[in-house]
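Peer 1: Structure here, sequence nowhere to be found:
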């Protein structure tokens, strides 16, 4: 089966190189993660679609607080970090031989949510411009209903993610997994739920 999933006949269809993830945003963290589609081995994935919903509580999820990004942003960034280095199992003891690189990252916001599409897109733009997504994501899009904001990550900025000095030591560490377990733990990430298809 694995050889078929890695074959060119299977992988030439774009949808067979796309992972789909459901993610729940809580007040200041990422809640449960549920994989809905993992059609190919991690080394063949090109696109990740993330369906984002709220946990049902009243209130509004914010991405920017007094003077900087909120805990939600830190949790989202570290979720991407873990996926890139550990694959869909998010197991720090079974790291991938090489970090993944996504051609496209698409964030789909639930229409009924109070999350602002423009606010999340502006945050991604800032992260891309400050080199936090370099070498990890080639293109990103944020969608909510009919609204769609997208952009390319400028390759001229480099191929290694760099965290801005003012965000350093606030849970935005990238790459080395040695400290990631503690970082994810501090962000109160929940274990991966089964549900891949």
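Peer 2: Yep, that arrived. Remember, predicted model here, so these are calculated numbers, not experimental data. Residues are numbered from 1 along each chain as shown.
Peer 1: Going by C-alpha atoms from here, please, whenever you check contacts or count neighbours.
Peer 2: Fine.
Peer 1: residues in contact with the most centrally placed residue in the chain?
Peer 2: In the chain, the C-alpha nearest the mean C-alpha coordinate belongs to residue 80, at 3.7 Å (Cα atoms, centre = their mean). If a contact means Cα atoms under 8 Å, 6 or more residues apart in numbering, then residue 80 has no contacts.
Peer 1: for comparison:
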């Protein structure tokens, strides 16, 4: 009776294994990690993330990566080669909702996580907003804006789990680019003028002028992100972060009262009153 060697993943040609890795990287997740952001108490000046209890953040390639050292080394080598060619396989994609009422941020859904956080080079956020909603706060930013800011803070400090109790062991992320695409819920006609130019939403103007322009000038994002790009329709704003602009991570007392602390050491995450 003829005998055959036991089948194994490492026994198939390397070219086929690389194709399998790439197919797994391409798969969409549709994983909702946060249900919404909500005020911790009636006295809190900031919001807290409400996690999805049914969320199981497990990218398809992760189980294969953890199967053995040889496979892990091969996959890491592939990811490094991919990163030299383009950012497709090192780009995370997130859907974020500003909340139906606009008072606070809604769900956060991961659409694509193609690599480990340490290999990530870009984050693309599809942010859905009500075009007619005003983002003006009573003497400061509304909570929905600080929630967006803190979602970015959590990602850079804790990775895609967005869990302040589980910061990244390798240190914070370092991205080449953050891209935020603003999308309106009510169709494109609201944004298009007769000349074809874009009528920007208040959300776009706030993120562009009142948030990221300040963040880039103060240097808070230095060492975290090299460039920020915000788009809505035909409008686009690009901010290049000065790598020589050193910042200690602290923000003004005014920003702290509005929920714009940076890092994970403030009262928001410690549970202090």
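Peer 2: Great, that's in hand. What you see is a predicted model, and the numbers here were worked out from it, not measured in a lab.
Peer 1: TM-score of the superposed pair?
Peer 2: TM-score for the superposed chains, counting by TM-score structural alignment, normalised by the length of structure 1: 0.79, backed by 181 aligned residues with a Cα RMSD of 2.5 Å.
Peer 1: Could you find the counterpart of the residue nearest to the centre of structure 1 in structure 2?
Peer 2: The equivalent of residue 80 of structure 1 in structure 2 is residue 152 (alignment by TM-score structural alignment).
Peer 1: Helix or strand: which one has its match?
Peer 2: For residue 152 of structure 2, the host element (DSSP states H and E) is helix 143-158.
Peer 1: Residue 77 of structure 2 now?
Peer 2: Assigned by DSSP H and E, residue 77 of structure 2 belongs to helix 69-85.
Peer 1: if we look at that helix, which residues are touching it?
Peer 2: 10, 18, 21, 64-66, 88-90, 115, 119.
Peer 1: Repeat the analysis, applying 6 Å as the threshold.
Peer 2: Helix 69-85 of structure 2 has contacts (Cα atoms under 6 Å, 6 or more residues apart in numbering) with residue 65.
Peer 1: what about the helix or strand that it is followed by, how far off from structure 1?
Peer 2: Once the chain leaves helix 69-85 of structure 2, the next helix or strand it forms, by DSSP H and E, is strand 91-97. Its matched residues in structure 1 lie on average 0.3 Å from strand 91-97 of structure 2 after superposition (mean Cα distance after the TM-score superposition for structure 1).
Peer 1: Could I get the full set of strands for structure 1?
Peer 2: 18-25, 30-37, 47-54, 64-65, 68-69, 102-109, 137-144, 147-152, 192-193 (DSSP state E).
Peer 1: how about these in a markdown table, adding mean neighbour count?
Peer 2: A markdown table is the format used below for those (neighbours: other Cα atoms under 10 Å):
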| stretch | mean neighbour count |
| --- | --- |
| strand 18-25 | 20 |
| strand 30-37 | 20 |
| strand 47-54 | 21 |
| strand 64-65 | 12 |
| strand 68-69 | 14 |
| strand 102-109 | 20 |
| strand 137-144 | 21 |
| strand 147-152 | 14 |
| strand 192-193 | 13 |
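Peer 1: got these as JSON lines, with distance to residue 8 of structure 1 columns?
Peer 2: Converted to JSON lines, those look like this (distance: least, Cα to Cα, whole Å):
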{"stretch": "strand 18-25", "distance to residue 8 of structure 1": "15"}
{"stretch": "strand 30-37", "distance to residue 8 of structure 1": "19"}
{"stretch": "strand 47-54", "distance to residue 8 of structure 1": "17"}
{"stretch": "strand 64-65", "distance to residue 8 of structure 1": "43"}
{"stretch": "strand 68-69", "distance to residue 8 of structure 1": "41"}
{"stretch": "strand 102-109", "distance to residue 8 of structure 1": "18"}
{"stretch": "strand 137-144", "distance to residue 8 of structure 1": "22"}
{"stretch": "strand 147-152", "distance to residue 8 of structure 1": "26"}
{"stretch": "strand 192-193", "distance to residue 8 of structure 1": "29"}
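Peer 1: To residue 89 of structure 1, which of those lies closest?
Peer 2: strand 192-193 (7.1 Å; Cα to Cα).
Peer 1: Run through who's touching that closest one.
Peer 2: Applying Cα under 6 Å, 6+ apart, the external contacts of strand 192-193 of structure 1 come out as 33-34.
Peer 1: Where in structure 2 does that strand fall?
Peer 2: Alignment note (TM-score structural alignment): strand 192-193 of structure 1 is unmatched in structure 2.
Peer 1: How far off centre is that strand?
Peer 2: Centroid displacement of strand 192-193 of structure 1 relative to its chain, using Cα atoms, centre = their mean, to the nearest Å, is 15 Å.
Peer 1: same check, this time on stretch 106-120 of structure 1
Peer 2: Stretch 106-120 of structure 1 sits 14 Å away from the centroid of its parent chain (Cα atoms, centre = their mean).
Peer 1: Quote the end-to-end distance of it.
Peer 2: Taking Cα to Cα, to the nearest Å, stretch 106-120 of structure 1 runs 12 Å from one end to the other.
Peer 1: With stretch 159-172 of structure 1 instead?
Peer 2: Taking Cα to Cα, stretch 159-172 of structure 1 runs 17 Å from one end to the other.
Peer 1: how about that stretch: buried residues?
Peer 2: 161-163, 171-172 (16 or more other Cα atoms under 10 Å).
Peer 1: Much appreciated, bye for now.
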